[in-house]
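**Q** Build me a structure from this.
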Amino acid sequence: MKLTYRGITYDYNPPRVVYGSTYAQGKYRGLPVTFQTTEVPIVKPSYNLKYRGIAYCTGVPTQAKEPDKIGNVPSKDIKIPVVSLSERSRTLMAGHRQSIRQREQAMLNRLAEEVG
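**A** Okay, the predicted model is just below:
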């Protein structure tokens, strides 16, 4: 499909989605809605980008399966710790309080400089 954005044309080929069985049905704002599974998971493309000198990657990063410089081979059995909802909310609240305190301290320092 050919698309145009700000005078630049480009080709866009959306991924084909193959739907599987229906696992739920319901209504949303009075209209029937059907939820289906997908046969093949949709993989988002990953891009290596840079913003203000900081490199980052979008999507799922695709790395080579080669050993790194230390000699370790990437393992598929990586254990990711599961954090409970209460622990995560506690961490978010603590970070929020800390940012508020830093902002207040900066305001007080500016006020002290203006007053002399």
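**Q** contacts and neighbour counts: CA atoms only from here.
**A** Will do.
**Q** who touches stretch 3-10?
**A** Residues outside stretch 3-10 that contact it (CA atoms under 8 Å, 6 or more residues apart in numbering): K2, D11, Y12.
**Q** Let's compare: structure for the following, please.
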Amino acid sequence: MKLTYRGVSYEYNPSVTETVEAKVAGKYRGLDWRFHNLKKPPVLQPPANLTYRGVTYTNRPVVTTKPESTDVSVKTQARWLMLNKTKAVRNRAASMLNRTAHEVGLV
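**A** Down below sits the predicted model:
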């Protein structure tokens, strides 16, 4: 397929993915649907170390898994949310007071 982007023509050949219909199917709002599974897994690009404007990066992102030992209780999460909310309110109040002081001419 011949495509053009900003005056540059190029050939685009989308990859063909072979699928197999799964046994899971149903009806949603009057239309039939069915899951499709891949016949074989897709081939991934080989990892490459790239540089853009002096910053190095890779085309294969690093997957970070969270260790299970860092599970936080609901009580601790609620406490953090409350502290962050309080901190945001204080920062907003300080910002408004500072802005008012500049407008009045105290600073």
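**Q** follow-up on the earlier one: so of the contacts of stretch 3-10 of the first structure, which ones are in strands?
**A** In strands, defined here by DSSP state E, the members of the contacts of stretch 3-10 of the first structure are K2, D11.
**Q** just curious, which of the contacts of stretch 3-10 of the first structure is nearest to Q105 of the first structure?
**A** Y12 (50.1 Å; CA to CA).
**Q** which residues touch that closest one?
**A** Remark: with contacts taken as CA under 8 Å, 6+ apart, Y12 of the first structure is in contact with M1, K2, L3.
**Q** re earlier: same list, the contacts of stretch 3-10 of the first structure, but as CSV with distance to K44 of the first structure please.
**A** Supplementary listing: the contacts of stretch 3-10 of the first structure in CSV, determined by distance: CA to CA, whole Å:
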residue, distance to K44 of the first structure
K2, 20
D11, 17
Y12, 14
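**Q** in the second structure, which of the contacts of Y12 of the first structure remain in contact?
**A** Contacts from these that recur in the second structure, judged by both residues aligned by TM-score structural alignment, their matches' CA atoms under 8 Å, are M1, K2, L3.
**Q** Which member of these is positioned nearest Y19 of the first structure?
**A** Nearest to Y19 of the first structure among those, counting by CA to CA, is M1 at 21.8 Å.
**Q** That closest one and D11 touch, don't they?
**A** Yes. With contact defined as CA atoms under 8 Å, M1 of the first structure and D11 form a contacting pair (5.6 Å).
**Q** what about the helices in the second structure?
**A** Remark: helices assigned in the second structure by DSSP state H are 74-104.
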